[in-house]
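K.L.:
Predicted model follows, preceded by the sequence.
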Amino acid sequence: MTISLVLSACQPLSLQVEQVQASVNLQRVRAQDCSYGGAIRAVEAVDDYTVRFTLCNPDPAFPAKLAFPIFAIQDDEYLNEHRGDSKAMSRQPNGSGPYEVAEYVPGVRLVLRSNPDYWGLPPRIESLTFRWATTSLSRLVEVSTEKAHAMDSPDPNSFYSINQDSSLNLVYRPALNLAFIGMNNRFAPFNDARVRQAISMLIDRERIVNTIYPVGTEVAEQFLSPVFGVGYTPLYAWLPYDPQQALDLLRRANFDFEQELILSYSSQGNELLPDPHRIAQTIRSQLLPYGINVRLNRMEAAEFEQSVQAGNEAFFLYSWSADYADPNSLYSTIFSSNAQLLGNVYPDIQFMANEAGRTSDPDQRQNRYNRINEMLRMHTPAIPLAHVRTAAVFRREVQGAAVNAYLENLPEVITPDGTLVFLQSAEPESLWPADATQWTTFRVTSLLYSTLVENKFDGVGLRPGLAESWSSNPNATEWTFNLRYGVRFTNGALLNANDVVASFAAIWDAQNPNHTGESGQFQLFRRFFGAFLNQP
């Protein structure tokens, strides 16, 4: 009896010690307060399979941000061993994604093979080869001649011919984007809202879209496309094409018809502005009959981008693509206090956008965005031109192909021999994404690594990744993620909550020994969450 009592008394004590020891090893990184200027207050491992993020302000878009590929989760011991150095980690990638590296010949090709320990459904493509070609035409020729199965970023001017080719399948992406005409209010005459409104009403946007853009492009009636859902106001239209009302506004504004407006644009087109020179010419020809003289200023691409971002261009063609499927992706960039491209901030838009971005109730949030859409039409800081359907191209024998706004469902497609060759526009910058900036990198790294949540391929939305579920407190300042059990990295380590904390801290904390990356800039993290913790 005595022995039995001793054993039963000792067992709970032993368990209690083990639990205390485990809790001591759980990682937590926390800011003393939010005065450092960032959006994150803390990230902590609650237990081995639960991670909690505490934010400085409500953020209903937080899970959508964590789906971005820079937030790939890495084994903390591997991260420490390589000190977060993207170059070192690229030599022998260690991930939990559907693929692992089989062969990499820099400048030539990257071959991936299916990861036998992947936590999700096994990839249907066993061998996936990436090659790269700068021009859309060269990629399309290779796909058309059966040297590759798929490609990214086809030239919109080739959409018609692709659709006419029975061997090819053009798969359209959701249009989470905007092509627009910017007007900087620091420069006359664009410092007068009446002039900005008048210029908008003198430009026939529908004609531009119908004559220059591919079929299916939508004339933008708002800054956000209907695909967003929240943030888009149904049945709300932009200022109409109305030359008479426009001229009345210009007369009331004492517009100087002797002046020359300079319309700047990049010499290099993109998917959202496929032919900027032709668009600029059309705008000039539409304004000329009403006595408005426009001089075209075609600039080298890098010079143009730098000048627009610095706020040095008064009148310009530009485009924006969402980093994540939430209105805050637009308002935290183009209309933030740090943005210069449209000139001085519009205080009412900025205030309401901040309020909407921090509102967790969907109806209240939508009401605030409805008011923002009214403010945008009143101020006319820019002229929304088009929501553009970009696409990927697959050969017809590739079955089950689907895309979202960013990537393709490559692990889920089927080919006759279980292999696939994908052509993209550039070689990956790195095989570790934390400090990367290009989707040609993220396309590859999203197959090698996993994030807590992922973007769906059947529309706009999120699906579970390494986190089976997630939830927030009522005001969206605290987010809890519940991790999958049994997830294994390619080095054999099992996923736990400390890996999530370590991966996030390596980017967030400037004094973390793993805060290295490629350039050390972590540009996209700062765009999402502001300042680093312990920033020098």
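P.N.:
Here it is on my side, so go on.
K.L.:
From now on I want contacts and neighbour counts done on CA atoms only, so please keep to that.
P.N.:
Fine.
K.L.:
Please determine how far Tyr99 is located from Leu447.
P.N.:
From Tyr99 across to Leu447, the span is 6 Å (C-alpha to C-alpha, to the nearest Å).
K.L.:
So for the residue positioned nearest the centre of the chain, what's the nearest residue that isn't a sequence neighbour?
P.N.:
With distances taken as C-alpha atoms, centre = their mean, Asp323 lies nearest the centre of the chain, 1.8 Å away. Leaving aside its sequence neighbours, Asp323 sits nearest to Ser329 (C-alpha to C-alpha, 6 or more residues apart in numbering; 6.1 Å).
K.L.:
is it true that the residue nearest to the centre of the chain touches Tyr331?
P.N.:
No. Here Asp323 lies out of contact with Tyr331, judged by C-alpha atoms under 8 Å, at a distance of 11.6 Å.
K.L.:
Second structure for comparison follows:
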Amino acid sequence: MSSNGALARRWVGAVTAGLLAVSMTACATSERDAGGEGGGTFVFGAAGAPKNFDPIFNDDGESFRPARQMYDTLITYKQGTTELEPGLATSWESTPDGKTWTFTLREGVTFHDGTALDAEAVCANFDRWFQMKGAAAQSQMIYYGDVFEGFQTNEGDASGEPVYKSCTAQDPTTAVLSLNQFKGAFPAAFGLTSFSISSPTAMQQYDANAVTQSGDSFTYPAYATEHPTGTGPFKFESYDKAANTITLVRNDQYWGEPAKLDRLIFKVIPDENARKQELAAGTIDGYDYPSPADYGTLKDQGHQVLIRDPFSILYLGINTKNTPELRDIRVRQAIAHAVDRDSLVRTKMPEGSAVADEFVPPTVAGYTPDVQKYPYAPEKAKQLLAEAGAQNMTLDFYYPTEITRPYMPNPADLFSAMAANLEAVGITVNPVARPWNGGYKDDVQKAGSHDLHMLGWTGDYNDAGNFVGTFFGREKAEFGPQDPAMFADLAKADAIPDPAGHAAAYEQANKNIMSTYLPAVPILTTGPAIVVRENVQGLIPSPLTDERFVTVSKN
């Protein structure tokens, strides 16, 4: 994991890294030409099919996994950490107010179609996102909406004030990005897969912006489905929907050290037991999110269970809209004291998990140990319920089915344990199970028809706003009416460019969230595993689930 100072560095110089990458490329190429180790095919068992292959129109891990291998971002994350390092930009810097970012680009980089990477190509991507037309297309740009907040012309549900202002190609290797306001997400958010840089030539040739909607279904253009074109170490070859396989091939003109593999195949296998069986049979070389209950068996079979460093938060959400008692903070505090989080971590979660006392992991600037804590105390919970006159509550507790999340490997087990804790202090629990993509997210996040629910977040980058800002930065149906002062706390923290002031403001916001607002109960932080066969080398587990297969080989 990275240190808290990693994000705080607003000025980064890394020209040496670019020179080193060139020298490593030459060495790797000569070794492969001389018959050195490498080559072959790696088959990864994917849990689901990608929506498409255009990063800007995606927001889920199964879509991002192949995209990360084909594209690069201006800034990237050092493998195995949340630290920033050069990507397509060898260095970057901002003005003191954080509104102007200057990127120095690598020279000699080409897209898979032969188009040269230069500042005009970079600006074409930023302008494309900002100028995107159509409610359908804008609705699919989830990360852009979260980070940049608004478009040149908002359509459909888009309504934010744009953070982006303009991009200027100062010269072929210098792109200058102007923002209307500072955001604490930067510079780390420049490394998000959604903000990968695409070939302007390919985007124009294959009508990249032509997204249409029919009911709940979306149709994506040829660029996103057949011709994704980045600068990454692998190139798109095919997507065989009948065989459920996505095939990528090595990019021998990659600017960095070329991939050791000849081919990288993602085989879509929705059932976890089927993935486990195919790993045992040797028809796949790895898969993600194995059940913690299977760790021992997988290791006994000789496989490598690679556990990521914790960078996620599971919380018990509380909706104050439907049940008046939940608007009393004493009742929310009682719920917090009622849940035996230590037991959940010991009995329901994989190794490396820990109790969360707040909504930010300890490695993020803005975390503070000095928050109000709610240790397991059933008698204290009963006392608080009595003081609030809420001894006879019945609460609709929603939990998801047909899903495994990094922070929630078995939702039914976690629900059962927490429901038993609540029943023990006198709260009657009405269980409501909903399929993750068949009612749960809509009921919880849009309709707000629940009282309690389980959700969480695996961080995308190392900034407190990526956690508490995502959770509580604006009015959400999943929590019901909330205190505007909480929104103000978070907005104030996010708007401070000075790293020390930024972190201090988030520390204070976290204190207020846990003592004054308590819109939910932080439960635990965890790092899920990824498993590969014993003959696989070079896969580095990422706390961001941002694994790159460029370093992978098989012996």
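P.N.:
Structure received. The structure presented is a predicted model; accordingly, all values stated were derived computationally and were not measured.
K.L.:
Could you pull up the contacting residues of the residue nearest to the centre of structure 1?
P.N.:
Contact analysis of Asp323 of structure 1 by C-alpha atoms under 8 Å, 6 or more residues apart in numbering lists Lys65, Phe68, Ser329.
K.L.:
Looking at those, spot the one nearest Tyr290 of structure 1.
P.N.:
Taking C-alpha to C-alpha as the measure, Tyr290 of structure 1 lies nearest Ser329 of the contacts of Asp323 of structure 1, at 36.5 Å.
K.L.:
Per the alignment, that closest one pairs with which residue of structure 2?
P.N.:
Under the alignment (TM-score structural alignment), Ser329 of structure 1 pairs with Asn466 in structure 2.
K.L.:
I'd guessed its match sits against Trp457; true?
P.N.:
No. Proximity of Asn466 of structure 2 to Trp457 does not meet the contact threshold set by C-alpha under 8 Å, at 9.2 Å.
K.L.:
For those two, indicate the residue with more neighbours.
P.N.:
When Asn466 of structure 2 and Trp457 are compared for neighbours, Asn466 comes out ahead with 23 against 20, by other C-alpha atoms under 10 Å.
K.L.:
list the contacts for the more buried one?
P.N.:
Ala185, Gly459, Asp460.
K.L.:
so the first one, which of the three states?
P.N.:
Meaning Ala185 of structure 2. coil (DSSP: H, G, I helix; E, B strand; the rest coil).
K.L.:
any idea what it aligns with in structure 1?
P.N.:
Per TM-score structural alignment, Ala185 of structure 2 is aligned with Ala61.
K.L.:
Could you measure from Ser159 of structure 2 over to Thr212 of structure 2?
P.N.:
20 Å.
K.L.:
which of the contacts of Asp323 of structure 1 lies closest to Asp33 of structure 1?
P.N.:
Lys65 (22.0 Å).
K.L.:
pretty sure that closest one is touching Asn328, no?
P.N.:
No. The pair Lys65 of structure 1 / Asn328 is not scored as a contact, 10.2 Å apart, by C-alpha under 8 Å.
K.L.:
can you list contacts of the helix or strand hosting Phe304 of structure 1?
P.N.:
Using DSSP states H and E, Phe304 of structure 1 maps to helix 301-309. Helix 301-309 of structure 1 is contacted by residues Ser264, Tyr265, Ser266, Ser267, Gln268, Glu313, Ala339, Gln340, Leu341 when judged by C-alpha under 8 Å, 6+ apart.
K.L.:
In strands, which of these fall?
P.N.:
Under the assignment DSSP state E, the contacts of helix 301-309 of structure 1 contribute Ser264, Tyr265, Ser266 to strands.
K.L.:
thinking again about what came up before, so which of the contacts of Asn466 of structure 2 persist in structure 1?
P.N.:
Counting by both residues aligned by TM-score structural alignment, their matches' C-alpha atoms under 8 Å, the members of the contacts of Asn466 of structure 2 that carry over to structure 1 are Gly459, Asp460.
K.L.:
In stretch 406-417 of structure 1, which residues are buried?
P.N.:
Tyr406, Leu407, Glu408, Leu410, Pro411, Val413, Ile414, Thr415 (16 or more other C-alpha atoms under 10 Å).
K.L.:
Out of these, flag the one nearest to Phe529 of structure 1.
P.N.:
The closest of those, once distances to Phe529 of structure 1 are taken by C-alpha to C-alpha, is Tyr406, at 20.5 Å.
K.L.:
Measure how buried Arg389 of structure 1 is and give me the count.
P.N.:
Neighbours around Arg389 of structure 1, by other C-alpha under 10 Å: 22.
K.L.:
hang on, the earlier thing: show me the common contact partners of Lys65 and Asn328 of structure 1, please.
P.N.:
With C-alpha under 8 Å, 6+ apart as the test, Lys65 of structure 1 and Asn328 reach no residue in common.
K.L.:
Is the alignment partner in structure 2 of Asn80 of structure 1 part of a helix or strand, or is it coil?
P.N.:
In structure 2, the residue paired with Asn80 of structure 1 according to TM-score structural alignment is Gln204. Of the three states, Gln204 of structure 2 takes helix according to three-state DSSP.
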